[in-house]
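Q: got a predicted structure here, sequence first:
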Amino acid sequence: MNSSIFRRRRLRWSVIGLLVFVFAIALHLAPLAPAHSSTQPGSPVPVIQDQMLGIKPDWTRITLRSLPAILTSGSFEAPTDLIRELGYDPSRLWQAGQTADEYLLLGDFQDSFQLQRFSLSDIAALVGLDWEALRLADLALVGWQTIADLVQAIPDLADLPVREVPPIADLLQGQLEVPQTIAEVVQNEVLAELSLGELNLEQYELSAIPGLIDAPLETFQNWQQSVIDQIPGLADVPFANFPNPIVEQGVVVGMVDVVFGPAEGDRTNTISGSYVEGFNVPCQADCAHLELAQPELVKGTQWISGKYQQVQGGRGTLASANGGLEPTGRHPFGNAFKVAVLETDEATGTAETGLYFRMCVRNAFVDLGCTPYFIGPIPWLPIQEKGMIFLGQIKEGLSTTDSAEVAAAKGIDPQTGEPSPTPTPVARTSSSPGIATGGFINPAPGYPITSSFGYRTHPIHGDRRLHAGTDLGTPNGTIIRAADGGQVTFAGISGSLTSGYGRLVIIDHGNGSETYYAHLQGFFVRQGDIIAQGDPVGRANSSGGSTGPHLHFEIRQNGQPQNPMNYLS
């Protein structure tokens, strides 16, 4: 069939398409019912019917191990000089049929998911890992630690006698003079460099090294080279529970009008590309694509197939991998991976999509950047004509000119999508949306108060203490909004993922006034952002010391907690 026939077909569907779009808008305006999880027919991963975003992945049930197997084999070989500069070899190969945890490294996600912030005890709490049954050999990175490295990662070891740490005691057997304490061991340059890899680590329990399970993975030497499945339990942690979990980038949902095959050409109104080339890369030939119908923002735009179009990608030294090319596509879920349209079928009006990962290599001394997104494809959500598809950011995409200021305010390099070393806040002026109004709105209206401000029996610790805020019974994923305008002074983990505030946002509203938003699932903001009253700051969850999903909301004046209900308008 030629393109004119498809255009006639598109006209016949225009009225139906408009009705579908109106129905979608009606769903957006209707009271939100709880999302339900299922496996969509044809979907290789669990999905949620989200009334704001349509069919979306259920990140609470998707893990690096449960992602579909990669479809094609490939490899990356690091040059000798890069291996020498880095101190380890990031080369690898992957075979079709492997799952992501078998070929991706911890260092690949140090900026996106920040998995290195996990400790084994964090992982155990999330997936029910029985770490007491594990051996030192089960945590592969132990094998390339020296005694000095261990003390660097677990400083309290220095205070212990050698005899209380069996692996170290065994390493020192045969020495003429064995120091009494580990602190004395590391003062001896020769003994300090003895490697645990010289031992049979299968003979030791994890508890043989006190403090090992509580040390963040990033404190160990060369943690970046750990394959995901070499860290017990990590491959089974849901994406929603990562230290920096997936947050949808924007809220634009489009309706697919027509699916076109590779016979199409000369397409210039595109919304696909890369961080390097932007997301409006034209296509001259072999332009298989999706053409979008609704909303008006994306009407008539084309998402070009990454099977047929390659674009420039990557950054730094590693940008030359794969010839510097990656499939064209989009990043609706951030920069951890890329979503590409693959095969299109005009006859059935359907298309396949896939995920592509990349490699990033950096340590304290060397930053080699990231390869293009070329590790893939991994089967992803199917697409059909007149169906809805989540697009993420459009007008505020990180590649567009009008978004450079927005990206800088979020601490993101507009060209690469990578975090900038120092976030640059948008200047606060008389017309700035970040100016505080002086009043506070409810950050999650419509949800009941489940625990009020004041003294109470703590639900976890059992003692009587001040509850410094108000708890709102928000389900997982509820969008939490800023109670007033101001500057974000903190957006990170306070305590840990299983204690304290968990994922927390703090906003400074000036004049000594601050608001706290705790137990979040993920963030829409970064430290340094200037935001307006009502702007989304994150999604609700139960991270930190929490017995279930809710928002813990605080208002503080000059550092002292106040009853939020006395302030909300």
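A: Done, it's in.

Q: switch to C-alpha atoms for all contacts and neighbour counts from now on
A: Will do.

Q: so Cys322 sits right up against Tyr373, yeah?
A: Slight slip there: residue 322 is Asn, not Cys. No - with contacts counted by C-alpha atoms under 8 Å, Asn322 stays clear of Tyr373, the gap being 9.1 Å.

Q: neighbour count winner among these two?
A: Each of Asn322 and Tyr373 has its neighbours counted (other C-alpha atoms under 10 Å); Tyr373 has more, 30 against 17.

Q: so the more buried one: helix, strand or coil?
A: Under DSSP: H, G, I helix; E, B strand; the rest coil, Tyr373 falls in the coil class.

Q: how close does it get to Val311?
A: Per C-alpha to C-alpha, to the nearest Å, Tyr373 is found 10 Å from Val311.

Q: return every residue with contacts to both of those two.
A: Both Tyr373 and Val311 are contacted by Leu325, Glu326, Pro327, under the criterion C-alpha atoms under 8 Å, 6 or more residues apart in numbering.

Q: would you say the second one is within a strand?
A: Yes - secondary structure assignment places Glu326 in a strand (three-state DSSP).

Q: residues touching it, list them.
A: Residues in contact with Glu326 (C-alpha under 8 Å, 6+ apart) are Gln310, Val311, Gln312, Gly313, Pro372, Tyr373, Phe374.

Q: grab the nearest non-local neighbour of Ser37.
A: Spatially, and ignoring its direct neighbours in sequence, Ser37 is nearest to Ile48 (4.5 Å; C-alpha to C-alpha, 6 or more residues apart in numbering).

Q: then this one, side by side with the first:
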Amino acid sequence: MLPFVLSAALLEVVPSGKVPSSIPTASSTATIPTVMITRGQEQTVTPDWSRLSFANLPAITQSGSLNGQKWSAGQPVEKLLTLGDFQDSFKLQDLNLYAIAVATQMPIKLVKLSQFKLLAGQTLADLALAVPELEQLPVSTVKPLSDLLKSAKPSYRLTEKTLPQLLEQDPTLGALSFQNFDLTGYTLDKLPGLIHAPLQAFRHWQEAKLTDIPGLREMPWQQFPNPPSDSSMSGVIQLPTTMSYRLGKDSTSISGSSALGYQIPCAGCTSITFSDPPALQKKRWISGLAQWVQGGISDVAQSTTHSEPTGRNVFGKAFKVVVTEVSPKQAQTALYFRFCQFQQQISCSPYAIGPVPFLSYRNGELMPVGNLEIGTDRSITPQMLPSVKQILPTIPTEIPSTVNHWSELLSQILEQIKALLHPPATPTA
């Protein structure tokens, strides 16, 4: 049964399990590199994308599960997320090992082939397609290939043929893979052309964990093919000069999800409010601990029973910024990530993987909120989404005072939301 939380002015419905048992604190954001920016007479701290990487991103602070995948408090997100989870945001699949090495000063000649775990699942036929440079070299001169052939077929006689020529001569060789072959004795430079092949050229690249790609966790986000958006700092983006603690009746919301838009009301929910500039006056960013909303894209969104904390995609689609701890003096934020798949079209889960402690903002400081004109993700069909009125049932303005009336009211509200509210990522102890 769903518990109910009463405010002084109205009745607020909060689904069971939606409030995490732990809240990220300001001290846990110490590893986030930041830079000071100036807008007119005001200054604010924002992430320094030229230094922020997965390596210095704080770990997840709350255990949970989503679509059968589990994570634990203290787990780094790069051990959980894959290249496919960022295929329509950071576009990590467009990277190659050379670009990563340049950005991170990774010594190619010292990195073992076994550290590039995506290679283990490749067959010789896959490799011939992924690394065109192998068309120019005899297999006998490429030690990892020649050693693999000698190991799998000791009687096989190596010639001056290239890999494509060998496969044309004997197509059965194409099924050989590095799956059970020890690659620790070779470095990346021993497979010519490998470092220049885009990650998406390799079979099953979508399933590769970020930690399967050497150097990727150390690569600054600014160096990604599609880095976090800086549009939140200029143009139509509004940076408030004052925020305040608010617990009371609803006003205009600027938080929600990419699926439903960023104007999801939540009467009586804890939030921060803005006093300036005029476009943000009296607007509310509601706490993700108080409200969860429907999210996700396409098939994954339909198959999951989970939702996501309300918030904003301030810096793009790779992650969602959620207000967590709110006090009269400051607001703490956290990041939430998602799982994605791609078959006929992109499919993503709600942003429910987190929280990952992010930045905190004190009263009177500027806070990036993103583009206020961004609306619903158009890749989602109307049939997939209930209306805001369906998700947030109408609450009577006059609250009955008798126990019987209370019981009747609660029963009515339960009936309205029972089939519409989705539980969030399941927290575990």
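A: All right, it came through fine. Because the structure is a prediction, the values reported are computed rather than measured.

Q: what's the TM-score here?
A: The TM-score (TM-score structural alignment, normalised by the length of the second structure) is 0.75; 345 aligned residues with a C-alpha RMSD of 2.3 Å.

Q: among the contacts of Glu326 of the first structure, which one lies nearest to Glu405 of the first structure?
A: Within the contacts of Glu326 of the first structure, the smallest distance to Glu405 of the first structure is 22.1 Å, found for Gly313 (C-alpha to C-alpha).

Q: could you measure from the aligned residue in the first structure for Ala352 of the second structure over to Asp159 of the first structure?
A: Correspondence of Ala352 of the second structure to the first structure, assessed by TM-score structural alignment: Phe374. Taking C-alpha to C-alpha as the measure, Phe374 of the first structure and Asp159 of the first structure are separated by 47 Å.

Q: neighbour count winner among those two?
A: Neighbour totals were compared for Phe374 of the first structure and Asp159, and Phe374 leads with 22 against 12 (other C-alpha under 10 Å).

Q: surely the more buried one is in contact with Tyr356?
A: Yes - between Phe374 of the first structure and Tyr356 there is a contact at 5.7 Å, judged by C-alpha under 8 Å.

Q: where does stretch 91-105 of the second structure end up in the first structure?
A: So stretch 91-105 of the second structure sits over residues 114-128 in the first structure, by TM-score structural alignment.

Q: now do the end-to-end distance for the matching stretch.
A: 21 Å.

Q: residues contacting it, please?
A: Against stretch 114-128 of the first structure from outside (C-alpha under 8 Å, 6+ apart): 106-107, 109-110, 129-131, 212-218, 223, 232-234, 236-237, 241-244, 496-498.

Q: taking those residues one by one, which sit in strands?
A: Assigned to strands by DSSP state E, the following of the contacts of stretch 114-128 of the first structure qualify: Ser496.

Q: which of the contacts of stretch 114-128 of the first structure fall in helices?
A: Within those, no residue falls in helices by DSSP state H.

Q: restricted to buried residues, select the contacts of stretch 114-128 of the first structure in ChimeraX.
A: Paste this into ChimeraX to select the buried members of these, with burial taken from 16 or more other C-alpha atoms under 10 Å:
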select :106,107,109,110,129,131,212,213,215,216,217,218,223,232,233,234,236,237,241,242,243,244,496,497,498
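
Q: re earlier: what about the residue in the second structure that the residue nearest to Ser37 of the first structure lines up against, neighbour count?
A: Superposed on the second structure with TM-score structural alignment, Ile48 of the first structure falls opposite Val35. Around Val35 of the second structure there are 12 other residues, counting by other C-alpha under 10 Å.

Q: then Lys209 of the second structure?
A: The local packing of Lys209 of the second structure (other C-alpha under 10 Å) involves 19 other residues.

Q: swap in Lys153 of the second structure?
A: 12.

Q: equivalent range in the first structure for the longest helix anywhere in the second structure?
A: For the second structure, the longest helix by residue count, based on DSSP H, is helix 403-417. Following TM-score structural alignment, helix 403-417 of the second structure has no partner segment in the first structure.

Q: buried set for that helix?
A: For helix 403-417 of the second structure, burial by neighbour count (16+ other C-alpha under 10 Å) applies to Leu409, Leu410, Gln416, Ile417.

Q: by contact count, what packs against it?
A: helix 388-391 (3 or more C-alpha pairs under 8 Å, 6 or more residues apart in numbering; DSSP states H and E).

Q: in the first structure, what range does the helix it packs on match?
A: Aligned using TM-score structural alignment, helix 388-391 of the second structure spans no residues in the first structure.

Q: what do you get for stretch 191-209 of the second structure?
A: Going by TM-score structural alignment, stretch 191-209 of the second structure sits over residues 209-227 in the first structure.

Q: Gln330 of the second structure maps to what in the first structure?
A: Under TM-score structural alignment, Gln330 of the second structure pairs with Thr350 in the first structure.

Q: count of residues packed around its match?
A: 20.

Q: kindly provide the distance from the residue nearest to it when sequence neighbours are not counted to Asp101 of the first structure.
A: In space, and not counting its chain neighbours, Thr350 of the first structure is closest to Gln384: 4.3 Å by C-alpha to C-alpha, 6+ apart. Distance of Gln384 of the first structure to Asp101 of the first structure, computed by C-alpha to C-alpha: 30 Å.

Q: one more: His509 of the first structure?
A: Per C-alpha to C-alpha, His509 of the first structure is found 43 Å from Asp101 of the first structure.

Q: repeat that for Gly273 of the first structure.
A: Distance from Gly273 of the first structure to Asp101 of the first structure, by C-alpha to C-alpha: 27 Å.

Q: compare the two (neighbour count), which wins?
A: When Gly273 of the first structure and Asp101 are compared for neighbours, Gly273 comes out ahead with 29 against 21, by other C-alpha under 10 Å.
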